[in-house]
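A.B. asks: Output the structure for:
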Amino acid sequence: MPARPGQHPVPPLPGRSGPSPAEARPAVDSSTEVYRTVQASGAFQEIRHSYRAFVFPVSGAFLGWYLMYVAAQAAAPGVMRSQIAGPVNVAWLLGLLQFATTFVLTWLYARNARTKRDRAALGLRWDTQDQLR
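C.D. replies: From the prediction side, this is the model:
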């Protein structure tokens, strides 16, 4: 019975032929080495850095904006009930701005990916595929 991933192969019973434990161990796949080389490359690290340089600050800013909305609702309910126009109050306006912010950040992320990372990642992908052939 072959070993499942993460399990050691069962040695054959005495007197029966079969692979030795050293032969039963899977060899390191050449594709694994290609991907490890790509991961260690400067181009891949630059793509990761570009991704993180955009995503972490923007995610932090959006989380702060959301928590400010929740804190304002809890700390100053009178201000949040202040009417702006007709039935629209400050809470409704800030809540709708949360949705608008989500769409703007999605657009900014897509634009950032398209202009800064996609071309480099595609080039890296083609190089990797060439190495695997």
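A.B. asks: hey, let's count contacts and neighbours off CA atoms from now on
C.D. replies: Noted.
A.B. asks: Tell me how many other residues crowd Ala91.
C.D. replies: Counted with other CA atoms under 10 Å, the burial measure for Ala91 works out to 20 neighbours.
A.B. asks: contacting residues for the closest residue in space to it that isn't next to it in sequence?
C.D. replies: Excluding the flanking residues, the one nearest Ala91 by CA to CA, 6 or more residues apart in numbering is Met80, at 4.8 Å. The contact partners of Met80, by CA atoms under 8 Å, 6 or more residues apart in numbering, come to Ala72, Gln73, Asn89, Val90, Ala91.
A.B. asks: Mind telling me what element the last one is part of?
C.D. replies: So that's Ala91. helix 90-112 (DSSP states H and E).
A.B. asks: Tell me how far the strand or helix carrying Glu33 lies from the chain's centre.
C.D. replies: Assigned by DSSP H and E, Glu33 falls within helix 30-40. Distance of helix 30-40 from its chain centroid, counting by CA atoms, centre = their mean, to the nearest Å, is 19 Å.
A.B. asks: For the comparison step, fold the sequence that follows:
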Amino acid sequence: MEDDAVRERDARAYEAVHEAADFTELKRRYKNFVVPWTITFMVWYLAYVACNNWARDFMSTRVVGHINIALIFGLLQFVSTFVIAFLYGRFANRKLDPLASGLNAKYKRERRR
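C.D. replies: This next block holds a predicted model:
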């Protein structure tokens, strides 16, 4: 019986948070960051794969010594991943975390009712 009451209280608290304007704003901000960067990274990655498959002469062009364009592009894949992760961390700290903290506090208040 007590478990049902706890579940019902938690469900009400979740509903209150889900209906909050801040929750909608949090989702909007998240999607506005994640979707463009995901598309950008996927295009960059697929261009790398396509060049490795169909532009072998270009990719095998030596830049310095035994370092060719394919190696540089491969390393840039790692660099771009870390850059996007850094940008997301900075974005989340400034734009997402304040809203999420407020929603978390609202959830905790609603659970106590």
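A.B. asks: Just the TM-score for the two chains, thanks.
C.D. replies: Taking TM-score structural alignment, normalised by the length of the second structure as the basis, the two superposed chains have a TM-score of 0.91; 109 aligned residues with a CA RMSD of 1.5 Å.
A.B. asks: ok, average deviation of the helix holding Glu33 of the first structure from the second structure?
C.D. replies: On superposition with the second structure, the mean distance recorded for helix 30-40 of the first structure (mean CA distance after the TM-score superposition for the first structure) is 1.3 Å.
A.B. asks: quick one: that helix aligns where in the second structure?
C.D. replies: Under TM-score structural alignment, helix 30-40 of the first structure corresponds to residues 9-19 of the second structure.
A.B. asks: Flag every buried residue along that stretch.
C.D. replies: Buried residues in stretch 9-19 of the second structure, counted by 16 or more other CA atoms under 10 Å: Arg9, Asp10, Arg12, Ala13, Tyr14, Val17.
A.B. asks: what would those look like in CSV with distance to Ala85 of the second structure?
C.D. replies: Below are the buried residues of stretch 9-19 of the second structure laid out as CSV (distance: CA to CA, whole Å):
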residue, distance to Ala85 of the second structure
Arg9, 36
Asp10, 33
Arg12, 34
Ala13, 32
Tyr14, 29
Val17, 27
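A.B. asks: Who are the packing partners of the helix holding Ala91 of the first structure?
C.D. replies: If you count contacts as 3 or more CA pairs under 8 Å, 6 or more residues apart in numbering; DSSP states H and E, helix 90-112 of the first structure packs onto helix 42-75, helix 77-80.
A.B. asks: Could I get the buried residue list for the shortest one?
C.D. replies: Of the residues in helix 77-80 of the first structure, those scored as buried under the neighbour-count criterion (16+ other CA under 10 Å) are Met80.
A.B. asks: Show where whatever helix or strand comes next after that helix falls in the second structure, residue numbers please.
C.D. replies: With elements assigned by DSSP H and E, the helix or strand that comes after helix 77-80 of the first structure is strand 83-85. Mapping strand 83-85 of the first structure onto the second structure (TM-score structural alignment) gives residues 62-64.
A.B. asks: What are the buried residues along that stretch?
C.D. replies: Applying 16+ other CA under 10 Å to stretch 62-64 of the second structure flags no residue as buried.
A.B. asks: re earlier: the helix holding Glu33 of the first structure versus helix 42-75: what angle between them?
C.D. replies: Inter-element angle recorded for helix 30-40 of the first structure and helix 42-75: 60 degrees (by axes from the mean of the first three to the mean of the last three CA atoms, to 10 degrees).
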